[in-house]
Structure formats: structure tokens, C-alpha cells
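Trainee: sequence first, predicted model second:
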Amino acid sequence: MDWTDRHCRVFHRRLTKRALLYTEMVTADAVIHGDRERLLGFSAEEHPIALQLGGSDPAKLATAARIGAELGYDEINLNVGCPSDRVQEGRFGACLMAEPELVAACVSAMRESQPVPVTVKCRIGIDDQDAEADLTRFIDVVADTGCTSFVVHARKAWLKGLSPKENREVPPLDYQRVYRLKVRRPDLTIIINGGIETIADAETHLEHVDGVMLGRAAYQNPYILADVDRSIFADASAPPTRGEALTDLLPYVERHVAKGGRLSNVTRHILGIYHGQPRGRAFRRLLSESATSASATAEVLSEAIALAEHGFGRQDRPDAA
């Protein structure tokens, strides 16, 4: 939430054409009653793209799923993994892992309301649920609805005592539990998530499961996505360089600013692309200082690209008048 908005996804699509991109989690009530263009609008170039929903009311989730399908999303995902207090108060997210029958009712209603595949994202357990039987039962009950794809974050969620940030880092990772789930249910598509930082790590996991979800790693160091198509999907085409990906983004940025948007709406998502590169800090500093102005244009991004790629800004170029 607050990260993978439409601008982030358009940027990430410049790095990988094949990976499935996810929206932020949007509640069913927001989909039904909110500003749909702001919450759900996306560009055709973002495909394939999944809409991630939160909620616990089967009828509302069915309506939200139908709206998502009508808007053209390729997948509808029900989030049963988010551990935040705000989410628990709304009775959705990870707390629903204690109610597999309710989750099954939600998934069933979502599947019946529209033709797009419905998937579920969950944890390996919550709080004192520590027996593997709890995860097994949850998956089996939900899978009985016809849901065949699960994204499993390989950590428990502690709903009491840990913050959302701590829940992403403190509970130990248990990849083996997810591997065993796949062995037990080979008929299901099992996608693993949690603490995966490199494409090499992803390839190791893919020896045991069907897919890998990258979260913070893809956001903090987005250029790792440039190797996804070649390494994971065996795409023979050369991956884009950092400069090529950002230059390809410029027309989108220009359109966004021309429509009244702020440059920083887009550039806040690209700050990590030169992670670990010689001029990466200067790139981030220039955008952090100059892109937030209401009058900032795509020229600021052009200058930042030139600085990162060549070590000079627009005013310093040899051909500058």
C-alpha cells in the first residue's frame, strides 16, 4: 500500500515485460464507493496486472471483483496476509487466516461474479497458529472453492505485539513449510514470497515452487527486474540499460505533468534504479531536491539521467547552447 501505484507499475514495466504486476491493496468498499479512476485506473501497457482486494464481505468482494474484471484486470487477488492494525479493525487481511470458511465464501463469491482468475495471498500462519496443520487446513478449505493459485508469504504474522514493519522482518522465514505445501498439493500453483532479494534467490525457489513474488527488493533495487525476462522467462532479447528504461519513461512523465500531475508522483518510485552505481547518490539527490516542485517538468528527469549516465547535467552537455 502506498507503493505500487500506477506510476510505479508503468516504471517497472519498462524493466520487465513478462512479470505479473500487482496493484496496491484496495478495499472492496473503496472499489464500490470510491474514485475508481484514482484507485483503479491503469495504463494498457501495465498488463499483465492483478488487482489486489481487501475485505471480508462476500457480496462486496464479489461486486469489487466484477468491477475489476470489467476494467480489464488479468487477475483478482484477495489479500489475507496484511497484518496492520487498521486492516484488522476492518476484519480483513491476515486475521482472516483464522476463518478459512469465511475466506472460502469470499473467494467463491468472487469467482462466481466474474470470469477472471481469483487468487489468494496469505501467510504461513498467525499468532499461536504454529502447527503445519493450520496452514494445510486453510489452503484445503479455500482450494475447495476452485481457487488454484496461492501466494504464500513464508512468515507468520503476529497480529498483536508487532508493527506491520516488524511483521515483515521479525518473524523467521520458513521456506521449507511452503515447499512442503507444494509437495502435498502439487495440483495447486504455489508462489513464494518473503525476504527474496535477488534473481538468483528466485531461481533457487523455483526448483521447489511455481512462482516467486518480489516485494521490497523490487522496489528498493528495481533494476533487478531487468533480468527477470531473460533469466526466468528465457526471453532472448537484451534487457534494457538503466538509462534506456528511464528514457523510455520520459513520454509517460511528460503526459502526466501535462495533465496536471506532479513530477514527484513518478520519480519517487525510481530513486533506487541506480542503487550501488557510482553516481546513484547524485541521481537521488537531484530528484529529491528538484522533482518535488509544483513546476518541475520531465526536463528534471532528463537531467538526472544525464547525470547518472554521463556525470553531467543538461547545462553541462558538450552540445548545450
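Mentor: On my side now, so go ahead.
Trainee: C-alpha from now on. contacts and neighbour counts both.
Mentor: Fine.
Trainee: how about the secondary structure of residue 78?
Mentor: Classification of residue 78 using DSSP: H, G, I helix; E, B strand; the rest coil returns strand.
Trainee: likewise for residue 119?
Mentor: What three-state DSSP gives for residue 119 is strand.
Trainee: that one contacts residue 152, correct?
Mentor: No: contact criterion CA atoms under 8 Å: residue 119 and residue 152 do not qualify, at 10.9 Å.
Trainee: after the helix ranked longest in the chain comes which helix or strand?
Mentor: Secondary structure of the chain per DSSP state H: the longest helix is helix 242-258. Next along the chain after helix 242-258, taking DSSP states H and E as the criterion, comes helix 263-267.
Trainee: check which helices and strands that following helix sits against.
Mentor: Packing partners of helix 263-267 (3 or more CA pairs under 8 Å, 6 or more residues apart in numbering; DSSP states H and E): helix 6-13, helix 242-258.
Trainee: at 10 Å instead, please
Mentor: For helix 263-267, the elements it packs on are helix 6-13, helix 242-258, helix 280-290, helix 298-310, judged by 3 or more CA pairs under 10 Å, 6 or more residues apart in numbering; DSSP states H and E.
Trainee: may I see the buried residues of the first one?
Mentor: What that stands for is helix 6-13. Using 16 or more other CA atoms under 10 Å as the test for burial, helix 6-13 gives 6, 7, 8, 9, 10, 11, 12, 13.
Trainee: and here is the other one:
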Amino acid sequence: MTNLKEVARKAGVSPSTVSRVINNHPYVNEEKRNRVLQVIEEINYIPNINAIHLKKGKTNLIGVVIPFSNHPYFSQLIQGISEEAIKLNKKIVLFQTSYDNDQEIDALEMLKLKQLDALIICSRNISLNIIEQYVEYGPISIFEDITHSKLRTTYIDHYKAFYTALNHLYEHGHRNISCAINRKNSTSSLLRIAAYKDFCKEKSLTFNKKMIYENYVLLEDGYILAKDLNKSPTPPSAIIVSGDNTAAGLLLSINNDAKEHLSIIGFENHKISEMLNLTTIEIPLINIGKSLFNQLYDNNITHHFFETKLIKRNSVKNINC
């Protein structure tokens, strides 16, 4: 295989001159530049991109860690990240981890080995202590509210958002309220469950762990959730679902009579919630994705907060207390 030294020999120049030509260095004699380019074309020489990146100390590649891509929540984050990456001529490398620790560590190891310039973590399973050990190898931003961290953070107030949804249902007369989440032990779910507990205490409602339904994330999970709700000896009059996709699946899986007796609030304000007139909590995910990317280029460690908003539609009904 032809290497850089072979190109230099054939062109009658030094290897450093060939390197400068390949990297578009301005201070190269025009006649030498043309000789090098002619040899490169004649022998069809392809530079070792990895070696060039290693020498420059950057790859223009940004890693993005997501658990899965078939969900609007993460696709909107990726959209925001990608829109900003294009502006700076950066490429995105996706790590779809399914919350597998080894997969998440693989992304961090690529940062350590200089195969990535920076890393964005949209959702995680591994501990923060592990992640923070890799900060010295490149900037890392994460979609999570973390205080006193070496990580760049963009976040929302999950506790407040969930409490707002609960209060909206309470104001419409609901007292038997359930919630459906994905991973019970994730940072966001823990905050939402805390809001649920505190709300029940403040309103003198009975807190029942069985009213928290776990492992619902996709559209088709809404059908499973509908069946699980039907099995309950005391079905709720209202439910908060921590994702518009699953909330939409639930709404589409119940009959018209059930729709009159079950109020539903989703999360995200995805297009499907608008189409189905689904009350939801708006999370500005595209702008959050943009923030996560741009934070990588802040000179200092920054923390950006985004507000959420209750979008009132027709899926919440008034009932008699």
C-alpha cells in the first residue's frame, strides 16, 4: 500500500511537504504543490484519515449517546444536535445503547482514545462517577440536572412539570390518579415519583405504589397499558404518561366509553399529541438538543435550564368530586 513517504519520493519533495499539501497548508510552493497533487492522482493515494486526525488532535466527530432511536423524544434531541453540528461542519456518531452499561462505556472510551472530539449523553444508565472520569479527555454535555458537576448540563425541572400535570387533574376533580413511567430508577422518574408522593401528601390523597405503572415507552406500550388499567380493581379516573407516544397508544386503545371516563396527560408535546387533542407537558427538545451541542464549545462549564409548559387540550375531563 502506498504511503506518504512514497508520494514524497515520487514527487521529489519531503514528507512534510506532502503533509502540508494534504492539509491545505497555505505556505507551500505552488510548483511543489502541483507535483504532489499530480502524484496523488496518478497513484490514487488515499490519506490515512485517522493519522491526520491524530496529528491534528481533532476528528470533527461528536458522539451522541441515546438508549434507542425509535422514539420521538430522542429523535427531536438528535434533530436539534444535528442542526447545530451542520453549522460547524461537525459529524454526529450515534451510540444506541439500550441502557447497556458496556455500550455507554464504549462511547466514553472512544472519547478517551481521541476517536471523538466530544460527547453528548441524552440519557444514561451508568453512574455519574464513571462519566466524570472521562471529562479530562474532552468536553461532555448531558441532559440532566446535576449540581456541582464537571459536566456541562442542560435540564428541565421534572418535579415541577409532573406536579403541574397532577394539579391540573386535581383542579378537574380527579382524586384517583395514576402515572406511567419508563424506568422507575432513572433520575427523571425518581423526581416524578417524588412529585407524586408530595402531591398526595399535600392533597391528603392515599399514595399507592401500585398506581405507578412501569416500563411503558413506545406507542404499542399504550395498548399494554390499557389492558393493565382494566385489570385494576380500582381503575384510575386519570393518568399521567411520561411520553406522548405511549399516551397516544393508550388513547387509541380504549373505546369511546372509556375515553369519557379516563383523563390522560402526556409529556413532550409531540405532533401526535396535537393530532389527538391530547393534553401534555411541552418539553422544548429540539432547542435542548441545540443547547447540548453548543455547550461543548463554551469556554467554561455551563448549565442551561429550559422551562416546560402545560398544553391544555381535550383529553382531560371534569368529574364530580
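Mentor: Happy to help now that I have it. Quick caveat, the model's predicted, so the values are computed rather than measured.
Trainee: care to give me the TM-score?
Mentor: For this chain pair, the superposition-based TM-score is 0.29 by TM-score structural alignment, normalised by the length of the first structure; 149 aligned residues with a CA RMSD of 6.2 Å.
Trainee: so which of the buried residues of helix 6-13 of the first structure comes closest to residue 283 of the first structure?
Mentor: Nearest to residue 283 of the first structure among the buried residues of helix 6-13 of the first structure is residue 11, at 16.4 Å by CA to CA.
Trainee: what about that closest one, distance to residue 164 of the first structure?
Mentor: Distance from residue 11 of the first structure to residue 164 of the first structure, counting by CA to CA, to the nearest Å: 26 Å.
Trainee: packing partners for the helix or strand residue 130 of the second structure falls within?
Mentor: Using DSSP H and E, residue 130 of the second structure maps to helix 128-132. Applying 3+ CA pairs under 10 Å, 6+ apart, one finds that helix 128-132 of the second structure contacts helix 101-112, strand 140-143.
Trainee: what's the most buried one of those?
Mentor: Highest mean neighbour count of those: strand 140-143, a mean of 25 (counted as mean count of other CA atoms under 10 Å).
Trainee: buried ones in the helix holding residue 130 of the second structure?
Mentor: Residues of helix 128-132 of the second structure classed as buried: residue 131 (neighbour count, 16+ other CA under 10 Å).
Trainee: same check, this time on stretch 22-32 of the first structure
Mentor: 22, 23, 24, 25, 26, 27, 28, 29, 31.
Trainee: stretch 31-44 of the second structure now?
Mentor: Buried residues in stretch 31-44 of the second structure, counting neighbours by 16+ other CA under 10 Å, are found at 32, 33, 35, 36, 37, 39, 40.
Trainee: filter those residues down to the ones in helices?
Mentor: Per DSSP H, the subset of the buried residues of stretch 31-44 of the second structure in helices is 32, 33, 35, 36, 37, 39, 40.
Trainee: as TSV, these with distance to residue 280 of the second structure would be great.
Mentor: Formatted as TSV, these follow (distance: CA to CA, whole Å):
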residue	distance to residue 280 of the second structure
32	64
33	61
35	64
36	61
37	59
39	62
40	59
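Trainee: pick the one among the residues you listed closest to residue 260 of the second structure.
Mentor: Nearest to residue 260 of the second structure among those is residue 40, at 72.4 Å by CA to CA.
Trainee: need the helices for the stretch 151-300 of the second structure, in chain order.
Mentor: In the stretch 151-300 of the second structure, the helices defined using DSSP state H, counting those that start in this stretch lie at 158-171, 187-202, 221-231, 244-253, 256-261, 271-275, 285-294.
Trainee: which helices and strands does the shortest one pack with?
Mentor: The criterion is 3+ CA pairs under 10 Å, 6+ apart, and the helices and strands that helix 271-275 of the second structure contacts are helix 244-253, strand 263-268, strand 279-282.
Trainee: could you dump these into CSV with distance to residue 80 of the second structure and mean neighbour count added?
Mentor: Shown next, in CSV, are those (distance: least, CA to CA, whole Å; neighbours: other CA atoms under 10 Å):
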stretch, distance to residue 80 of the second structure, mean neighbour count
helix 244-253, 19, 25
strand 263-268, 15, 27
strand 279-282, 16, 24
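Trainee: okay, these in TSV with distance to residue 84 of the second structure next?
Mentor: Formatted as TSV, these follow (distance: least, CA to CA, whole Å):
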stretch	distance to residue 84 of the second structure
helix 244-253	25
strand 263-268	21
strand 279-282	22
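Trainee: what about stretch 102-122 of the first structure, how long is it end to end?
Mentor: Taking CA to CA, stretch 102-122 of the first structure runs 14 Å from one end to the other.
Trainee: now for residue 71 of the first structure, how many residues are close by?
Mentor: Using other CA atoms under 10 Å, residue 71 of the first structure is surrounded by 14 other residues.
Trainee: doesn't residue 40 make contact with it?
Mentor: Yes: under the criterion of CA atoms under 10 Å, residue 71 of the first structure makes contact with residue 40 at 8.2 Å.
Trainee: quick check: closest non-adjacent residue to residue 189 of the first structure.
Mentor: Using CA to CA, 6 or more residues apart in numbering and skipping the chain neighbours, the partner closest in space to residue 189 of the first structure is residue 149 (4.5 Å).
Trainee: surely residue 287 of the first structure touches residue 303?
Mentor: Yes: the pair residue 287 of the first structure and residue 303 passes the contact test of CA under 10 Å, sitting 9.2 Å apart.
Trainee: what about the helices in the stretch 1-150 of the second structure?
Mentor: 4-11, 15-22, 30-43, 49-56, 72-87, 101-112, 128-132.
Trainee: so which of these gets nearest residue 264 of the second structure?
Mentor: Comparison of the helices of the stretch 1-150 of the second structure against residue 264 of the second structure by CA to CA identifies helix 72-87 as nearest, at 18.4 Å.
Trainee: tell me which residues in the closest one are buried?
Mentor: Residues of helix 72-87 of the second structure classed as buried by neighbour count (16+ other CA under 10 Å): 72-82, 84-85.
Trainee: separation between residue 154 of the second structure and residue 56 of the second structure?
Mentor: Separation of residue 154 of the second structure from residue 56 of the second structure (CA to CA): 29 Å.
Trainee: ugh, typo on my part, it should be residue 35 of the second structure
Mentor: If you go by CA to CA, the gap between residue 35 of the second structure and residue 56 of the second structure works out to 24 Å.
Trainee: do residue 132 of the second structure as well
Mentor: Residue 132 of the second structure is 25 Å from residue 56 of the second structure, by CA to CA.
Trainee: ditto for residue 287 of the second structure
Mentor: Applying CA to CA, the value for residue 287 of the second structure to residue 56 of the second structure is 31 Å.
Trainee: got it, and residue 5 of the second structure?
Mentor: 19 Å.
Trainee: nice, that's everything, thank you.
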